[in-house]
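1. What shape does this take:
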Amino acid sequence: VRPGDHVCLSTLANCGACAECDRGRPTMCRKAIGRPQQPFTRHGEPLYQFASNSAFAERTVVKAVQAVRIPEDVPMASAALIGCAVLTGVGAVLNRARVDRGDSVVVIGAGGIGLNVLQGARIAGALTVVAVDSNPAKEEAARRFGAGHFLTSVAEVRDVLPNGADHVFECVGRVELVREAVDLLDRHGQAVLLGVPAVDAEASFLVSSMFLDKSILGCRYGASRPQRDVALYAELYREGRLLLDELVTCTYPVGDFEEAAAEAAAGRVARGVLTF
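-> Predicted coordinates for the structure are as follows:
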């Protein structure tokens, strides 16, 4: 990376030297989990950095490993989404679940993460892709990103997949939906947890239901390797296979941050982007 390059920033400030980094698993680097950095100062006092990034500013300070060069023809507003929702959602499909051609996929929650899971499933070659969201207004976007079926209730999934699904992604962060995700699994199926509930939340499932080689997988940041994956996703975008522009529902001047946050909280945007 050189001055003037266009870059995408990841939130993963991994050390690059530990055993996990050496194995190609930077999301498991112990120096990148729960250890916020203090690269800034104000009036001589050190300040913490949010998500190793603090990008709601015209300038920021990151580790070199976090800055990945991207082609200049990738629009900046679209590229801004790669470093979080895209790495998490698409990465969960390709890296963590390793969805294969012909697999069946259910995605619970069609927000910013869920839409990227949907397009990850499409890229991976999944045969049956079902999106579930209680908001019927999200159907158009879900189908655009890769859903072949859109349902407003988890109870309807068995009408499409009577035997259950190979992969179920919970993208909301509600413990009752974690249970639903596990209950929807076919034999040898896996539930992937992407939604983030309260830190002390507990979920339950029938232990007896797991003995047919079923799995529950946690997933941090799409099990991504940003230096590889950001470049890959930028190229998939350039080839028309990865949707980025369509994720940007609206752009806002940075001064309208509160409006952008409210729109996102209400589910009226897939992703809003702040501009300077």
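2. Only C-alpha atoms from now on, for both contacts and neighbour counts.
-> Will do.
3. Tell me how many other residues crowd A265.
-> Residue neighbour count, defined by other CA atoms under 10 Å, stands at 10 for A265.
4. got the contact list for the closest residue to R271 other than its chain neighbours?
-> Across the structure, with CA to CA, 6 or more residues apart in numbering as the measure, the residue nearest R271 apart from its sequence neighbours is V248 (5.2 Å). For V248, the contacting residues are A77, S78, V269, A270, R271, G272, V273, taking CA atoms under 8 Å, 6 or more residues apart in numbering as the criterion.
5. next SSE after the helix or strand harbouring the first one?
-> Put plainly, it is A77. Counting by DSSP states H and E, the secondary-structure element that holds A77 is helix 76-79. Sequence-wise, the next helix or strand beyond helix 76-79 is helix 87-91, with elements assigned using DSSP H and E.
6. List the contacts of that next one.
-> Taking CA under 8 Å, 6+ apart as the criterion, the residues outside helix 87-91 that touch it are 113-121, 220-224, 226, 229-230.
7. Same question for stretch 216-236.
-> Counting by CA under 8 Å, 6+ apart, stretch 216-236 makes contact with 8, 10, 12, 24-27, 65-66, 68-71, 74, 79, 82-84, 87-93, 95-96, 182, 190-194, 242, all of which sit outside it.
8. Now the second one, please; I'll put the structures next to each other:
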Amino acid sequence: MPDVKAVISREKDAPVSVETIRVPDPGPGEALVRVQACGVCHTDLHYKVGGIGDDYPYLLGHEAAGIVEAVGPDVDEVAPGDFVILNWRAVCGQCRACRRGRPWYCFDTHNATQRMTLADGTPLSPALGIGAFAEKTLVAAGQCTKVDPRAPATVAGLLGCGVMAGLGAALNTGNVQRGDSVAVFGCGGVGDAAIAGAVLGGATTVIGVDVDDRKLEWARRVGATHVVNSRREDPVERIRELTNGYGVDLAIEAIGLPETYRQAFYARDLAGTVVLVGVPTPEMTLELPFLDVFSRGGALKSSWYGDCLPSRDFPMLIDLYLQDRLPLDVFVSEEIGLEDVEAAFQKMHDGDVLRSVVVMR
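-> Presented below is the predicted three-dimensional model:
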């Protein structure tokens, strides 16, 4: 049972701390992973401020890549020495979604059975069942996806959550096609990944919408053909101007706000698609004229984790990165240590970074 350093959130909205934790040896169906890098994601901040639950203390971090050090009995997906990306949707293979050939909708995903603990034995709640702001972590073997080890861990790990959510919103949920027009509302990490996904899928007009010129510049770096600052101009009208008056084939909302969702709804062409990948808060409500929902046709979809299947999508996306067809390096704003996570949360909140990435030295 190794003792390692990790980032802990002990109570709601309190500063995180770096502490020693104990990681059990892997049992049946489990894997011990030496974490090499882990991105700082908004979901970790949600845990810290009590936006997800109150099962403190939390072991934060989930957007990670590393090396499998050991596996328990009955594990054949991965072996010691494998370079893996961690995912938070280890599919069961038995639920009604899996049996219908739609495992990306699995209704019974699973995590490691054993709990990691503080040095005094207090059980920890790992963020999204992973807990990777740690030198080592224990996960279900199905949460490990083997990929090409030539990819740096700093970029590979980002596919574990936010970047995959955005890419998948465009490629999987939105089913972007060659020649499509796409607008993405919100050009942070998830939104910019959606832009990159739209480009990868063959969209020829890709419009990034945000209120921050810094983020709009990031959007251009990942492939946006046009950008719109919605503080200065009406994004719906501008998007119509850029699409010969029609609106886009696909509008992706990557913030989780009713106002921007309405903008996405009206910025699409007749029979166009809206995809919500931004995460709303529980008190939010949305009101739309019911006749507009009917008369505009098309599809209104929600995208959870980009409707991804890690075993299918992670290796493919890493291969595209290695072919210089997917600019994952753009998403790494800075490399930091475990002790810098609290400051990274503030930078993320202020919009100063796409991703801070913790690197285990």
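9. Got a TM-score for the two of them?
-> Structural agreement between the two chains, given as a TM-score (TM-score structural alignment, normalised by the length of structure 1), stands at 0.94; 275 aligned residues with a CA RMSD of 1.8 Å.
10. ok so, going back, so what's the gap between the helix holding A77 of structure 1 and the chain middle?
-> Averaged C-alpha coordinates place helix 76-79 of structure 1 at 16 Å from its chain's average position (CA atoms, centre = their mean, to the nearest Å).
11. Same question for stretch 99-115 of structure 1.
-> Using CA atoms, centre = their mean, the mean C-alpha position of stretch 99-115 of structure 1 is found 11 Å from that of the whole chain.
12. so it aligns onto which residues of structure 2?
-> Per the alignment by TM-score structural alignment, stretch 99-115 of structure 1 matches residues 176-192 in structure 2.
13. are any of the contacts of stretch 216-236 of structure 1 buried, and which?
-> The neighbour-count criterion (16 or more other CA atoms under 10 Å) marks 8, 10, 12, 25-27, 65-66, 68-70, 74, 79, 82-84, 87-93, 95-96, 182, 190-194, 242 among the contacts of stretch 216-236 of structure 1 as buried.
14. hang on, the earlier thing: just tell me what the residue nearest to R271 of structure 1 corresponds to in structure 2.
-> For V248 of structure 1, the residue aligned by TM-score structural alignment is V332.
15. so how far is L158 of structure 2 from its match?
-> Applying CA to CA, to the nearest Å, the value for V332 of structure 2 to L158 of structure 2 is 9 Å.
16. what do you get for P315 of structure 2?
-> When distance is defined by CA to CA, P315 of structure 2 is 13 Å away from L158 of structure 2.
17. Between these two, tell me which one has more neighbours.
-> Regarding P315 of structure 2 and L158, a neighbour count based on other CA under 10 Å identifies L158 as having more, with 30 against 18.
18. And for the residue lying closest to the more buried one once chain neighbours are set aside, the neighbour number?
-> Once flanking residues are discounted, L158 of structure 2 sits nearest to E63: 5.5 Å by CA to CA, 6+ apart. Other residues within reach of E63 of structure 2 by the criterion other CA under 10 Å amount to 34.
19. Quick check: E63 of structure 2 touching G131?
-> No. If you go by CA atoms under 8 Å, E63 of structure 2 and G131 don't touch, sitting 9.1 Å apart.
20. quick one, strands of structure 1?
-> With DSSP state E as the definition, structure 1 shows strands at residue ranges 7-9, 40-42, 45-47, 67-69, 104-108, 128-132, 149-151, 165-170, 185-193, 215-218, 248-253, 271-275.
21. how far apart are the fifth one and its match in structure 2?
-> In the superposition against structure 2, strand 104-108 of structure 1 averages 0.4 Å from its aligned positions (mean CA distance after the TM-score superposition for structure 1).
22. Mind giving me the packing neighbours of that strand?
-> Using 3 or more CA pairs under 8 Å, 6 or more residues apart in numbering; DSSP states H and E as the contact criterion, the secondary-structure elements in contact with strand 104-108 of structure 1 are helix 112-124, strand 128-132, strand 165-170.
23. cool, and the first one?
-> Under the contact criterion of 3+ CA pairs under 8 Å, 6+ apart, the helices and strands touching strand 7-9 of structure 1 comprise strand 67-69.
24. In structure 2, point out the residues matching the strand it packs on.
-> The alignment of strand 67-69 of structure 1 onto structure 2 (TM-score structural alignment) covers residues 144-146.
25. Run through who's touching that stretch.
-> For stretch 144-146 of structure 2, the surrounding residues in contact (CA under 8 Å, 6+ apart) are V78, D82, F83, V84, I85, L86, N87, P310, S311, F314, P315.
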